[in-house]
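1. sharing a model prediction with you, sequence too.
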Amino acid sequence: MTKFNGFLPGKQPTFAVYTQFISELLPLIDHVVELKVTLYAMWAIQQREGTFRYLLRRDFTANAAFLAGIGGEAALDDGLARACARETLLSTEVELGESPERLYFINTALGRTALEQVRLGLWPPGDEGLVEILPERPNIYRLYEDHFGSLTPMIADMLKDAEKDFPLSWIVEAMRIAVAKNALNWRFVQGILDRWQREGKGNAVDQRPDERDGKRYISGEYADFLEW
């Protein structure tokens, strides 16, 4: 048995381990290579920068001492497979150049979000064979796609402009009013926002259009384009 000489004196670099790892995950891991791979991944992921962090297989193989300590690349692949089967690590494959590349995420809230973003195709190739994971789209973009239709570049620009001009809560509420009235077009939402800004949000903005005189619910620049 090779003995450990002890930790060096003075302040040494450290990394964080979730308390849940000790209380819940550690008792479940019954394979030493899986344990080593899991701990190495937790350390290595914290050496990365950015909101959405991931590891590649080469991040494990690049550490010769670690690789020798677990028994080589075959053992590494077995350890990664076990950690993924347990869902301590999450993984997905992307096409980079001529060959696919597998990305590994820690199963945290950010890791799950990153995995979903990659699976949705929200990533471009980056430098040195890496990928850039795009941030999760704001709530109004998802709300539009869920209830109004496809997010075209023109609509995306309108949403961006709306974010600059109005509070997010206003936009979400106006979209929900449009959904409730089955007026599923952005002009209707824009009309509500314009009226709130012009007349004050406290007015009765969700009243039905006056059918007696043919006046539309929304007045102003977009009134002639509203679809009922």
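-> The structure has been received and is ready for your questions.

2. can we go C-alpha only for contacts and neighbour counts from here?
-> Fine.

3. which stretches of the chain form helices?
-> 19-20, 32-45, 57-61, 64-70, 73-85, 109-119, 139-147, 153-165, 168-180, 186-199 (DSSP state H).

4. just give me how far the shortest one sits from the chain centre.
-> Its chain's C-alpha centre and that of helix 19-20 lie 23 Å apart, by C-alpha atoms, centre = their mean, to the nearest Å.

5. one more to weigh against that first structure:
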Amino acid sequence: MELEQERFEGFPPGALATVIPNLFFTAVLPRINDPAELVVSLYSFFADHRKKGQPRFLTYAELAADDILVAALGSLGEDALRRGLDAAVERGTLLRLDVEPDSAAGGPRAQAQELYFLNTPAGRQAVAAIEANQEGLERLLPPPPEPREPKPNIFELYEQNVGALTPLIAEELKDAEKAYPAEWFLPAFRIAAEQNKRSWRYIVAILKRWEAEGPDYEKAGRDIERPGRKPSLSGRYRHLVRH
């Protein structure tokens, strides 16, 4: 995944945010001298924040398959991820736990894995709990990442989900490529297909909403073109409200 070298247009209002402890900037950041450690450390806060459920941890396999992280480390050498993780663990920003789930369970989740935790109270508690009892650990491990396949570009997505390209639409797609992150297009087209709204107008509405409120705003089954329900009043003031 290569990121285009274009000027960032700025953060939109209401953009989602990731919490990073102030202590990271005062006690850890001044001591980091390898950019790989900095990238891995910062991205670990972001990736951990996106996790759901408890205990929360990251595996080496999923980090190595993360397109955004791989792109961020791209110019820092082939061993950048390993180097960054080792340095973050040695510094104490991250905690590492090597686990071997019950091999009798079989399958890829039963293989030995490296787990990484933020060195926070919750992370330390999770490490202690797993070290004390690894029974059933394979149920907590994420499935192995799917092999990387080339992602369709915006023009292919349009032809696959909407219809034939026209010169006018092609120009609009080029403008959209410059205006929105590349990773938004596939889920936006997918949502439009699921809603049976296979039109570029609908997809643009999704992208604009994500730009304003963050890409996690869309919920499954929501129709963004459907107007919201208007509040209603009953009783003595009902006649004052016109719908």
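-> Here it is on my side, so go on. Keep in mind it's a predicted model, so treat the numbers as computed, not measured.

6. using TSV, lay out the helices of structure 1 together with mean neighbour count and distance to Leu130 of structure 1.
-> As requested, the helices of structure 1 are arranged in TSV below (neighbours: other C-alpha atoms under 10 Å; distance: least, C-alpha to C-alpha, whole Å):
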stretch	mean neighbour count	distance to Leu130 of structure 1
helix 19-20	9	30
helix 32-45	18	14
helix 57-61	14	11
helix 64-70	14	21
helix 73-85	18	19
helix 109-119	17	13
helix 139-147	15	27
helix 153-165	14	27
helix 168-180	17	33
helix 186-199	19	37
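
7. out of these, flag the one nearest Val94 of structure 1.
-> The closest of the helices of structure 1 to Val94 of structure 1 is helix 109-119. By C-alpha to C-alpha, the value is 8.1 Å.

8. how close does the closest one sit to structure 2?
-> Helix 109-119 of structure 1 differs from its equivalent in structure 2 by a mean of 1.1 Å after superposition (mean C-alpha distance after the TM-score superposition for structure 1).

9. reformat the helices of structure 1 as CSV; add distance to Lys11 of structure 1.
-> Formatted as CSV, the helices of structure 1 follow (distance: least, C-alpha to C-alpha, whole Å):
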stretch, distance to Lys11 of structure 1
helix 19-20, 22
helix 32-45, 18
helix 57-61, 26
helix 64-70, 23
helix 73-85, 31
helix 109-119, 29
helix 139-147, 43
helix 153-165, 46
helix 168-180, 45
helix 186-199, 56
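
10. between those, which gets nearest to Asn5 of structure 1?
-> Set against Asn5 of structure 1 and scored by C-alpha to C-alpha, the helices of structure 1 come closest in helix 64-70, at 16.2 Å.

11. average offset of the closest one relative to structure 2?
-> Mean deviation for helix 64-70 of structure 1: 2.0 Å (mean C-alpha distance after the TM-score superposition for structure 1).

12. strands of structure 2, residue ranges please.
-> With DSSP state E applied, structure 2 shows strands at 58-59, 94-99, 113-118, listed in chain order.

13. please list the residues outside the last one that contact it.
-> Read that as strand 113-118 of structure 2. Under the criterion C-alpha atoms under 8 Å, 6 or more residues apart in numbering, residues 44-45, 48, 56-61, 93-100, 123-124, 127 lie in contact with strand 113-118 of structure 2.

14. for Ile20 of structure 2, find the nearest of the strands of structure 2.
-> Closest approach to Ile20 of structure 2 among the strands of structure 2 (C-alpha to C-alpha): strand 113-118, 10.6 Å.
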